[in-house]
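> Predicted model, plus sequence, below.
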Amino acid sequence: MRRVDELVRAKVMLVEDDLEWSNGLQLYFSNESDFEIVSCVATKEACMSALEEMSVDVILMDIILGDAEASGLDAALDISHLYPKIKIIMVSSLDNDDEVFNEAFLNGAYDFVYKSEFEQIPGVIANAMKDQETKYGPRLKKLVYDKKKKLLNPYDALLLKLILEGKTQQEIADMNSVSLSAVKKHVSRVLAKFMWSRSTRELAEKCQKWGLLD
């Protein structure tokens, strides 16, 4: 009969673009009995591809990835929707950045560890495997959710829903009997509220995953 600790040994994926740091973590944790790093990738795209081929329990996700198109926060949000049972632990060298710290939880992170305190990782993984609620996670997730929810009025939410449906700005203008210029101004106001520099479609997708359009 297999022992209980063998049954619950965690399979961990490391998402880290700093090769030296990645190799260092693998070496440091190579003798851990409670978890094993079974995969190491450097980008969101590689992470999502790997998850299609293998099953893991925990992902150690660096917030700053060397990917101009996606950060660790982006990856966490997608993973939390596609693989809700996976526990995501954000790892970062960023300090005193509450905005990033808080949004990590809204994006589905289980917990957050600073790279300077990496020795805490085994304990956080152990808690994750027990599904133990973190001290700050749920409260911070609600705090950020409420803050972002207040940014959207019903008309903003409708606009983003139409964009998600694939409607063009001209189609949205025709549907609402307003000018194209009015729709463009509305879009610009929504982007400004979120201080968003990427496409409106990407913002709409994020708002949907955050639950802001429900």
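Looks like it came in fine. Worth saying up front: this structure is predicted, and the values here are computed from it rather than measured.

> Only C-alpha atoms from now on, for both contacts and neighbour counts.
Fine.

> so how far is the stretch of helix or strand residue 13 belongs to off the chain centroid?
For residue 13, the host element (DSSP states H and E) is strand 10-15. The chain centre lies 16 Å from the centre of strand 10-15; the measure is C-alpha atoms, centre = their mean, to the nearest Å.

> who's in contact with that strand?
22, 34-44, 47, 55-62, 125, 129 (C-alpha atoms under 8 Å, 6 or more residues apart in numbering).

> how close does the residue nearest the centre of the chain sit to residue 84?
Nearest to the geometric centre of the chain sits residue 76, at 2.4 Å (C-alpha atoms, centre = their mean). As judged by C-alpha to C-alpha, to the nearest Å, residue 76 and residue 84 stand 10 Å apart.

> And for residue 38?
19 Å.

> Can you give me the neighbour number for residue 204?
20 (other C-alpha atoms under 10 Å).

> quick one: secondary structure of it?
Here residue 204 takes the helix state, with states given by DSSP: H, G, I helix; E, B strand; the rest coil.

> Could you measure from the nearest residue to it once chain neighbours are set aside over to residue 182?
Of all residues not flanking residue 204 in the chain, residue 160 sits nearest, at 5.1 Å (C-alpha to C-alpha, 6 or more residues apart in numbering). Taking C-alpha to C-alpha as the measure, residue 160 falls 15 Å from residue 182.

> adding another structure so you can compare the two:
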Amino acid sequence: MSENAERDPAGAATVRIIVVDDHPVFRMGMSALLGSLPGLRVEAEADSLASAVAAAQAQRPDVVVMDLHLGDREPSGVEATREVLRVRPGAAVLVVTMLDDDDSVFAAMRAGARGYLLKGASPAEIERAVRAVANGEVILGPAVASRAVAHLTSARFANPAMALPELTSREHEVLDLVARGLDNLAISRRLVLSPKTVRNHLSNILTKLQASSRAEAIVRARQAGLGEN
């Protein structure tokens, strides 16, 4: 937090928070919980990428509590995380979501999130996580942490597919899922991206690999070791 941060009566710096969630009942409940805790203050609520970015610019929060699903017509919370941190680099994003799959966890962390909890977390866990990320720590819920460790030590994670160095890490992920037989909609769900973003990544992949079709890109991917279960 900033050295010029406001302080509560006890002398501790006040943690300024924005809550981003498209479900009004959960958003209001989260705001009420956090606002009732000493040293924490909810400055704004948001339900979309645009409103989250606007709130981050206006309020300059220390912590942004972010859901990953912001509605079927909205970009994902992963993209919102990336945009919020672009306009407010000093913020710490704490994801609180229903999504507990490995792809969602790692997509959020790669976007810059410092914490990841499931919506079943207790009020005490949420409070601890908010204070931890505000202090610069990285925190994962117990179930998420155990799966993350397993994923990090797996052979799949250890293979960076450097046979295709012209691709970015995100393009490697997209191409890997294409080679596994997933369509664009399934890929968008796995990586918590919009279908349009997946199409853009695939177009870039075809251009970089000089592949004339999706099928040709799959062949190149498998030659590089991608798409293996």
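Good, I have the coordinates. Predicted model only: the values in this text are computed from it and were never measured.

> Mind checking the TM-score on these two?
The TM-score (TM-score structural alignment, normalised by the length of the first structure) is 0.65; 172 aligned residues with a C-alpha RMSD of 3.7 Å.

> Which residue in the second structure occupies the aligned position of the residue nearest to the centre of the first structure?
For residue 76 of the first structure, the aligned residue in the second structure is residue 81 (criterion: TM-score structural alignment).

> Quick check: chain neighbours aside, which residue is closest to its match?
residue 111 (6.3 Å).

> Tell me the secondary structure of the residue nearest to the centre of the first structure, please.
helix.

> what does residue 113 of the first structure give?
Assignment for residue 113 of the first structure (three-state DSSP): strand.

> Give the closest residue to it in space, chain neighbours not counted.
residue 91 (4.9 Å).

> Would you confirm that the one you found contacts residue 117?
No - taking C-alpha atoms under 8 Å as the definition, residue 91 of the first structure is not a contact partner of residue 117, at 9.5 Å.

> quick one, which of these two is more surrounded?
Ranked by neighbour count (other C-alpha under 10 Å), residue 91 of the first structure and residue 117 place residue 91 first, with 25 against 11.

> which stretches of the second structure form strands?
15-20, 40-46, 63-66, 92-97, 115-118, 139-140 (DSSP state E).

> Dump those strands to a markdown table, plus distance to residue 169 of the second structure.
Formatted as a markdown table, these follow (distance: least, C-alpha to C-alpha, whole Å):
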| stretch | distance to residue 169 of the second structure |
| --- | --- |
| strand 15-20 | 27 |
| strand 40-46 | 30 |
| strand 63-66 | 23 |
| strand 92-97 | 21 |
| strand 115-118 | 21 |
| strand 139-140 | 22 |
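
> out of these, which comes closest to residue 105 of the second structure?
Across the strands of the second structure, residue 105 of the second structure has its closest neighbour in strand 115-118 (7.1 Å, C-alpha to C-alpha).

> The closest one maps to which residues in the first structure?
Under TM-score structural alignment, the match for strand 115-118 of the second structure is residues 111-114.

> what's the mean distance for that stretch versus the second structure?
Superposing on the second structure and averaging over aligned pairs (mean C-alpha distance after the TM-score superposition for the first structure), stretch 111-114 of the first structure comes out at 0.8 Å.

> Count residues in the vicinity of the residue nearest to residue 204 of the first structure, would you?
For residue 160 of the first structure, using other C-alpha under 10 Å, the count is 24.

> does it really touch residue 206, like I thought?
No - with contact defined as C-alpha under 8 Å, residue 160 of the first structure does not count as touching residue 206 (10.2 Å).

> about what we covered before: in the second structure, what sits opposite the residue nearest to residue 113 of the first structure in the alignment?
By TM-score structural alignment, residue 91 of the first structure lines up with residue 96.

> now that match: how far from residue 103 of the second structure?
15 Å.

> Residue 49 of the second structure too?
Taken as C-alpha to C-alpha, the span from residue 49 of the second structure to residue 103 of the second structure is 20 Å.

> So if I had to pick from these two, which one is more boxed in?
residue 49 (23 against 15).

> all helices for the first structure, in order.
Assigned by DSSP state H, the first structure shows helices spanning 4-7, 19-28, 44-53, 72-82, 98-106, 121-129, 137-149, 154-164, 169-175, 180-193, 200-210.

> For the last one, name the packing helices and strands.
On a contact count with 3 or more C-alpha pairs under 8 Å, 6 or more residues apart in numbering; DSSP states H and E, helix 200-210 of the first structure meets helix 154-164, helix 180-193.

> and that helix with helix 154-164, angle?
For helix 200-210 of the first structure against helix 154-164, the angle by axes from the mean of the first three to the mean of the last three C-alpha atoms, to 10 degrees is 110 degrees.

> could you give the angle of helix 200-210 of the first structure to helix 137-149?
140 degrees.

> try the fourth one
In this structure, helix 72-82 of the first structure runs at an angle of 100 degrees to helix 137-149, with the same axes, to 10 degrees as the basis.

> just the second one next, same as before
Using the same axes, to 10 degrees, the direction of helix 19-28 of the first structure lies 150 degrees away from that of helix 137-149.

> Just checking the distance from helix 19-28 of the first structure to the centre of its chain.
22 Å.

> average distance between it and the second structure?
So helix 19-28 of the first structure averages 1.5 Å relative to the second structure (mean C-alpha distance after the TM-score superposition for the first structure).

> Can you give me the neighbour number for the residue lying closest to residue 163 of the first structure once chain neighbours are set aside?
Leaving aside its chain neighbours, residue 163 of the first structure sits nearest to residue 201 (6.3 Å; criterion: C-alpha to C-alpha, 6+ apart). Other residues near residue 201 of the first structure number 16, with proximity taken as other C-alpha under 10 Å.

> same question, residue 77 of the first structure
22.

> residues in contact with the alignment partner in the first structure of residue 32 of the second structure?
The alignment partner of residue 32 of the second structure in the first structure, by TM-score structural alignment, is residue 27. Contacts of residue 27 of the first structure were listed using C-alpha under 8 Å, 6+ apart, and none were found.
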